[in-house]
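Colleague: Structure for this input, please:
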Amino acid sequence: MTDSPEEPNPYTAGLEHKPQRDDTFYYTTVVFLVEGTLFRVPRHPFIDGSDVFRQMFQLPVPDGVEADGCSDGRPLRLEFIQQNDFKQLLKVLFPHHSQPQKSSPKTFAEWRSVLKLSSMWEFESVKKLAVDHIGTMQIDPIDKIGLARDYDVQEWLVPALNELAKRKEPIGMKDADKLGMELALKVAAVRESVMSSYSGYPLQIGERQAGHIDFTNAIETMLTTLENS
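Modeller: Got it, this is the predicted structure:
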């Protein structure tokens, strides 16, 4: 039994050679399912920018089986991902596809979504962009410390702890709930123990007038002690 001959394509009839796909401007799409909503986008930014997706798309697919993400009927399901977080990431990956006034994240919450997913999926260049944008915003040091620890943004940790140590209000239970009791107690100890000479007389940090004092060295020592304990 012989195979049936391939049906001629009337749109390419008469061409000397079979059409080739351009290396740059031929996009393969992928369909994602996030919280009940389908997103169909070009696949190449996920392959180029994320080790996680690159490895996922390189997994072999059995013959005769549709790959996840190839159609609306077989989308790539992103479990436990919030639709709004995913939209913010897509705004960065495809800035010209959204409405001009919504072409990129604007608020802290939106950039936090980008930081969250870019960290999870190892979009290194996107993560750097999120870090740069959030770094220019006025954020509560407690929140910034949490982000630094959750998403491994080491350049934020010491400055944010330093800002917290300068704060007039003492470290309280709400702070401890967010920081963890051990770190909260260590920061409180730094605040209370560091002495500084100011205006010709010693100033006890416990007086809560520490806005002019740099706690960086004490904080770095404290963090080193925590790492080695």
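
Colleague: CA atoms for contacts and neighbours, from now on please.
Modeller: OK.

Colleague: Where do the strands of this structure begin and end?
Modeller: Here the chain has its strands, by DSSP state E, at 29-34, 37-42, 76-77, 195-198, 201-204.

Colleague: Nearest to A218, out of those?
Modeller: A218 sits nearest to strand 195-198 of all the strands of the chain, at 10.8 Å, using C-alpha to C-alpha.

Colleague: Now show me the structure for the sequence below, then we'll compare the two:
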Amino acid sequence: MAHHSNGSASGFSFSQITRHEEYHINGGDLFFLVEHVQFRVHRYFFERESVVFRKQLMTPASPGASRQGTSESSAIILEDVRSSDFAKFLWVFYNPKYSLYNTSTDDWTIILDLAHRWEFPEVQNLVVRELEKLDLSDVTRVSVYHKYGVDRNLLLPRYAALCEREEPLSLREGMLLGMETTLNIARAREYARANRTPSGARSPGIAGLERDEMRSLVREMFNVKPLDNTGDQDESTSTPSGGLVTVYYPKRLQGYTYSGF
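Modeller: Next up is the predicted model:
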């Protein structure tokens, strides 16, 4: 959820406020103030894409007052956000390269954090698609996807890789993943190394588990519900650090390009 101040930009001295050099756009009809930096952008993106901002922007103004965000003096103040991070978020909408979204893992994580906080579902989908292209460690990907509620079907190959690898999780990895995930991985490794799955099937060892058996084991351990069989999923190949495995993810994330212009 976004943290919005109940105050207005009029509470700041205008000498303290600077206009963002890129995202103070002539013709923009929505004003934000973030860390004494003023942004002027297009209301359309925020009303259409965000549940949080849609509700806020549809709230009628008090008698005699301006609607929030319609002028410099009524700019929406965003708290707990850095101006540099907000600029990175806006880049999704104003990217001059259209469908080419090339940036770092850290920047995508910042964008995902704000999209999750402000409920921009299509931006979240875009970020996940782009993160799927990047070379993240299995532990990092699981940690990030868990934090922001990404569909766990995308993590099946990552869980499997962590269960199949020779070395156990390190203390640092365990702290990053959290107790529940760490214990589930340990349990899955124990089942596999004991040559059995929860259904009682036998296998010659962790490396000998069939891919379908490992997927079934991981689904049960992590309580991952299969996607429906209505044609909304495709099989794609992914190569986590643990080896070549198969990942299923929704078609809506395959080839998705933000088209809100």
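
Colleague: And the TM-score between them?
Modeller: Aligned and superposed, the two chains score 0.72 in TM-score terms (TM-score structural alignment, normalised by the length of structure 1); 187 aligned residues with a C-alpha RMSD of 2.7 Å.

Colleague: any chance of the strands of structure 1 in a markdown table, with distance to T107 of structure 1 and mean neighbour count too?
Modeller: A markdown table is the format used below for those (distance: least, C-alpha to C-alpha, whole Å; neighbours: other C-alpha atoms under 10 Å):
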| stretch | distance to T107 of structure 1 | mean neighbour count |
| --- | --- | --- |
| strand 29-34 | 22 | 20 |
| strand 37-42 | 23 | 15 |
| strand 76-77 | 27 | 18 |
| strand 195-198 | 38 | 13 |
| strand 201-204 | 38 | 13 |
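
Colleague: would you turn those into TSV with distance to D152 of structure 1?
Modeller: Shown next, in TSV, are the strands of structure 1 (distance: least, C-alpha to C-alpha, whole Å):
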stretch	distance to D152 of structure 1
strand 29-34	26
strand 37-42	29
strand 76-77	26
strand 195-198	31
strand 201-204	33
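
Colleague: closest one to K116 of structure 1 among those?
Modeller: Between K116 of structure 1 and the strands of structure 1, the tightest spacing by C-alpha to C-alpha is seen for strand 29-34, at 15.6 Å.

Colleague: Quick check: the aligned residue for S119 of structure 1 in structure 2?
Modeller: In structure 2, S119 of structure 1 lines up with H116, judged by TM-score structural alignment.

Colleague: Which parts of structure 1 are helices?
Modeller: 44-49, 51-57, 83-93, 108-120, 124-135, 141-150, 154-166, 173-179, 181-193, 216-228 (DSSP state H).

Colleague: Could you tell me where the third one falls in structure 2?
Modeller: Okay, so that is helix 83-93 of structure 1. Under TM-score structural alignment, the match for helix 83-93 of structure 1 is residues 83-93.

Colleague: Tell me which of the helices of structure 1 sits nearest to A210 of structure 1.
Modeller: Smallest distance to A210 of structure 1 across these (C-alpha to C-alpha): 5.0 Å, for helix 154-166.

Colleague: ok so, going back, okay if I get the helices of structure 1 as JSON lines plus mean neighbour count?
Modeller: JSON lines is the format used below for the helices of structure 1 (neighbours: other C-alpha atoms under 10 Å):
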{"stretch": "helix 44-49", "mean neighbour count": "16"}
{"stretch": "helix 51-57", "mean neighbour count": "14"}
{"stretch": "helix 83-93", "mean neighbour count": "19"}
{"stretch": "helix 108-120", "mean neighbour count": "20"}
{"stretch": "helix 124-135", "mean neighbour count": "17"}
{"stretch": "helix 141-150", "mean neighbour count": "17"}
{"stretch": "helix 154-166", "mean neighbour count": "19"}
{"stretch": "helix 173-179", "mean neighbour count": "14"}
{"stretch": "helix 181-193", "mean neighbour count": "17"}
{"stretch": "helix 216-228", "mean neighbour count": "13"}
